[in-house]
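Build me a model from this:
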Amino acid sequence: MPQNKGMSERQDIDLAGFERQLLDRREELSALAKNSEEARAPVALDQTMQGRLSRMDAMQGQAMAQETERRRMAEIGRIDAALKRIGQGDYGYCVTCDEPIAEKRLRLDPSIPTCIACAGGSV
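Take a look at the predicted model:
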């Protein structure tokens, strides 16, 4: 990750607002993770309690819940990295090229670490 090479903290964006958005989203994701613990639990294989198709449906539901949790944890990781950049005064600068990230891009996803050019033209 590039270091803050003579850059000062961005004054042209609402850092406090972005930090608040990031913290709110992190709290929301943590609550969702807590509420979905049961859906990710191992599926009981007791055939006296449910039939084969019901068990397959339950296993599919569990797999989907686990993938959702994996994505949720990845987003929390991106949020934590963005919060760290705020603390270091690097927030709003591309981690690849050190150029400012467009405010419009940050509003779309406040945890985004790269400018549009370094992201290869994708959002």
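
can we go C-alpha only for contacts and neighbour counts from here?
Noted.

could you pull out the helices for the protein?
Assigned by DSSP state H, the helices in the chain fall at 15-35, 37-40, 52-88, 103-108.

Please provide the structure for the following sequence as well, for comparison with the first:
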Amino acid sequence: MEGIQAFQKKGHKKIRNVFKIPSLTKHICEHGVLCMTDSQNLMVYRNQLQKSLCAIEEYLDKTEESAEAVSPDKSLGRLSRMEAMQDQQLILEARRRKKMQKVAVLSALQRIENNQFGDCIFCGKPISPERLEAAPESSTCVSCS
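Below is the predicted model of the structure:
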């Protein structure tokens, strides 16, 4: 009951066993967990994930040419060639990470479609709203990650 009273003291309104926080447009259940039954919350996360997906795809398109191997016929000095190869490796690693992020975003979008978004894929417990706000593509709770 301490959590409920703390919510009420802060001026949050109780709506059918769900608290609405004025500063946020999210509904929090009694246990302080985001209720994923609210379709508006899911739309917010879906929009964030779709924006992330567009940004990732744009980055991958922009860096595709830079990730190509340094051709030996380029007239570069030995040090310049090594710098170009090092730059290429950095870009390849950044692209690899972006591709992994893209898979996570697509997976989160699929979980929204399957009504499984917001639950840890390992333990099944709800993922904290703070974690989802920071990284909506999160598929695990803090304990399982």
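
And the TM-score between them?
Once superposed, the chains reach a TM-score of 0.85 (TM-score structural alignment, normalised by the length of the first structure), with 110 aligned residues with a C-alpha RMSD of 1.5 Å.

if we can go back for a sec, with mean neighbour count and distance to Ala119 of the first structure as added columns, please give the helices of the first structure in TSV.
Listed next are these as TSV, based on neighbours: other C-alpha atoms under 10 Å; distance: least, C-alpha to C-alpha, whole Å:
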stretch	mean neighbour count	distance to Ala119 of the first structure
helix 15-35	15	20
helix 37-40	15	33
helix 52-88	16	15
helix 103-108	14	11
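
Nearest the middle, which residue of the first structure would you pick?
Glu75 (1.4 Å; C-alpha atoms, centre = their mean).

So what does Ala33 of the first structure match up with in the second structure?
Aligned by TM-score structural alignment, Ala33 of the first structure pairs with Leu60 of the second structure.

what does Ala74 of the first structure give?
Counting by TM-score structural alignment, the partner of Ala74 of the first structure is Met100.

who touches Gln8 of the second structure in this structure?
Lys14 (C-alpha atoms under 8 Å, 6 or more residues apart in numbering).

can you tell me which residue in the second structure aligns to Asp98 of the first structure?
By TM-score structural alignment, Asp98 of the first structure lines up with Gly124.

what's the burial count for that match?
12 (other C-alpha atoms under 10 Å).

Alright, that wraps it up for me.
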